[in-house]
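**Q** 3D model of this:
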Amino acid sequence: MAAEIISLPQFRFDDRPTLAPGVAAVIERAIIEGTLPDGLKLTEEIICRKTGVSRSPIREALRILERDGLVVREPRRGVRVSKLTVENLDELYACRIVLEVLASELAAVNATVQEMDGIRRTHQRCERLLRTDHMLGHFRANVELSQRIFNAAHNLPLLGLLNSIHKQALRYRFLAYQMSRSARANSVRNNTELVAALAKRDAALAGVKVRQSIELSHEVIRACLMERTKRDGRRIKSG
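**A** Sure, this is the predicted structure:
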């Protein structure tokens, strides 16, 4: 069915040169935050109707999302949101550890005073949002914190690699945040230690803290993903 993209907000784009990236950004956020679930078929016709954008930039937007691993193009079946799987999670997190450890080590050395201040303030916002149990706000603040640390590494090739992996990994992180408050609490606790290491300019300690955080996150998300798979299986049987 052309389902389907009923959850995609109504958008109008006036800045014509950035139409395709703008549409891609809207769909990207909807995929990452689960508004467009994995496996959902994305049709140009419905996206056109929702965004008021012609088919040419829509096709380009879908190519951008395909490049970033958020959608897949299947012969005779069209474009669908990529599925979340344990296998894909394991592969992504093997990459995350290597890249984000390096980014944190470089950030500890290269971050400017202004960048460190921004990292601290964003982390403090994460703490406040955890206390108020604002899941979506906390998730978005945590994404911003990660991006600030990546930028503070001041390494453009590394940033390019991180951004591609990060977009795919965020879908799994959102699932864990959605299913487990302890995942959000763990994130804040681990980031408190990471921010302290960055403030001390201790690259080795920052790398250790990131590795520990990602390994714990991997375990939690894996458990959440397997629980979701079991739950969906029970729903199919009962249906």
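**Q** going forward, measure contacts between C-alpha atoms and count neighbours the same way
**A** Noted.
**Q** so where do the strands sit in this structure?
**A** 41-42, 71-74, 78-81 (DSSP state E).
**Q** want to put them side by side, so please do this one too:
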Amino acid sequence: MAKQSLKQQSYELIKSNIINCVYPPGTIITEDILCQELEVSRTPIREALNRLETERLVTVLPKRGIEVTNISLNELNMIYETRLLIEPYAILKHGCKISQQQYLHFYRIFESYQTEPVEETAYYEVDEQFHQLFIDATENSYLINTYQTVNSQISRTRILSGRASQDRLFYSTREHLDIVKHVLSNNWDAAAQAMEQHLQASKSSYFEYMMKQQNFLSTQ
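**A** All right, here's what the predicted structure looks like:
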């Protein structure tokens, strides 16, 4: 690692391992382990962990180490409460800043997903780009940083829940398509409402998965 970017690179590598569940929720890691894995000193590791703690990805446990935070039903509820406050608002107030060319780009993608199988990895990449489009349009660093924190948790949840059903992917892309149709018609109220409905459906899907997991574990 280059000296001038040790802090940032340490942060990005540890965060990537957490988001991609290389360090699964509940894992206890230590500064010594991270120093060995990243081949850096304690200072950039500690600074990276401080940032990750503010993003609710780790909890520093005195004399025990660093715990990768779990994703509970309460955590998931807070995540979607935040998204429901931010994303419909972003469309309603700032969606008009986005060009029609960008909207048409996503329209063509989501329309194609209605007639052909959706590859999950590709879908989630497009999904993140689409949602981020509205957040970036706000040009509000507070909203952008908050959304970044929330999106990291959503990425972890996707990996932990395994492959989504093709039915859910189909309906999700159709929900996205409805949003784009409304924005192309400059019907911002309807677009914001469609985004809210999409987020509620997404929340229900993840809640259903987590409830099944809890019921499974309780029978073991």
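**Q** most packed of the strands of structure 1?
**A** strand 41-42 (a mean of 22; mean count of other CA atoms under 10 Å).
**Q** okay, that strand sits on what stretch of structure 2?
**A** Residues 28-29 of structure 2 are where strand 41-42 of structure 1 lands when matched by TM-score structural alignment.
**Q** how much space between the alignment partner in structure 2 of Leu170 of structure 1 and Gln148 of structure 2?
**A** Counting by TM-score structural alignment, Leu170 of structure 1 corresponds to Ser155 in structure 2. Per CA to CA, to the nearest Å, Ser155 of structure 2 is found 11 Å from Gln148 of structure 2.
**Q** also Gln100 of structure 2?
**A** 25 Å.
**Q** in structure 2, which residue sits furthest out from the middle?
**A** Here structure 2 reaches farthest from its C-alpha mean at Lys63, the gap being 30.9 Å by CA atoms, centre = their mean.
**Q** what sits against the counterpart of that one in structure 1?
**A** Correspondence of Lys63 of structure 2 to structure 1, assessed by TM-score structural alignment: Arg76. Not one residue lies near Arg76 of structure 1 by CA atoms under 8 Å, 6 or more residues apart in numbering.
**Q** OK, contacts around Gly207 of structure 1?
**A** Val101, Leu102, Ser104, Glu105 are the contacts of Gly207 of structure 1 under CA under 8 Å, 6+ apart.
**Q** what's the match for it in structure 2?
**A** Gly207 of structure 1 maps onto Ala192 in structure 2, by TM-score structural alignment.
**Q** find the nearest non-adjacent residue to that match, please.
**A** Nearest non-adjacent residue to Ala192 of structure 2, counting by CA to CA, 6 or more residues apart in numbering: Pro88, 4.4 Å away.
**Q** need the strands of structure 1 in CSV (columns: distance to Gly34 of structure 1).
**A** Shown next, in CSV, are these (distance: least, CA to CA, whole Å):
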stretch, distance to Gly34 of structure 1
strand 41-42, 14
strand 71-74, 13
strand 78-81, 10
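**Q** so which of those strands is nearest Ile32 of structure 1?
**A** strand 78-81 (10.1 Å; CA to CA).
**Q** who's in contact with that closest one?
**A** By CA under 8 Å, 6+ apart, strand 78-81 of structure 1 touches 31, 36-43, 62, 70-74.
**Q** let's see 10 Å
**A** With CA atoms under 10 Å, 6 or more residues apart in numbering as the contact definition, strand 78-81 of structure 1 has outside contacts at 28, 31, 36-44, 62-63, 65-66, 69-74.
**Q** can I get the buried part of the residues you listed as one ChimeraX selection?
**A** What follows is the ChimeraX syntax selecting those of the contacts of strand 78-81 of structure 1 that are buried according to 16 or more other CA atoms under 10 Å:
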select :28,31,36,37,38,40,41,42,43,44,62,63,65,66,70,71,72,73
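**Q** narrow the contacts of strand 78-81 of structure 1 to those in helices?
**A** Taking DSSP state H, the ones among the contacts of strand 78-81 of structure 1 that sit in helices are Glu28, Ile31, Glu44, Leu62, Arg63, Leu65, Glu66.
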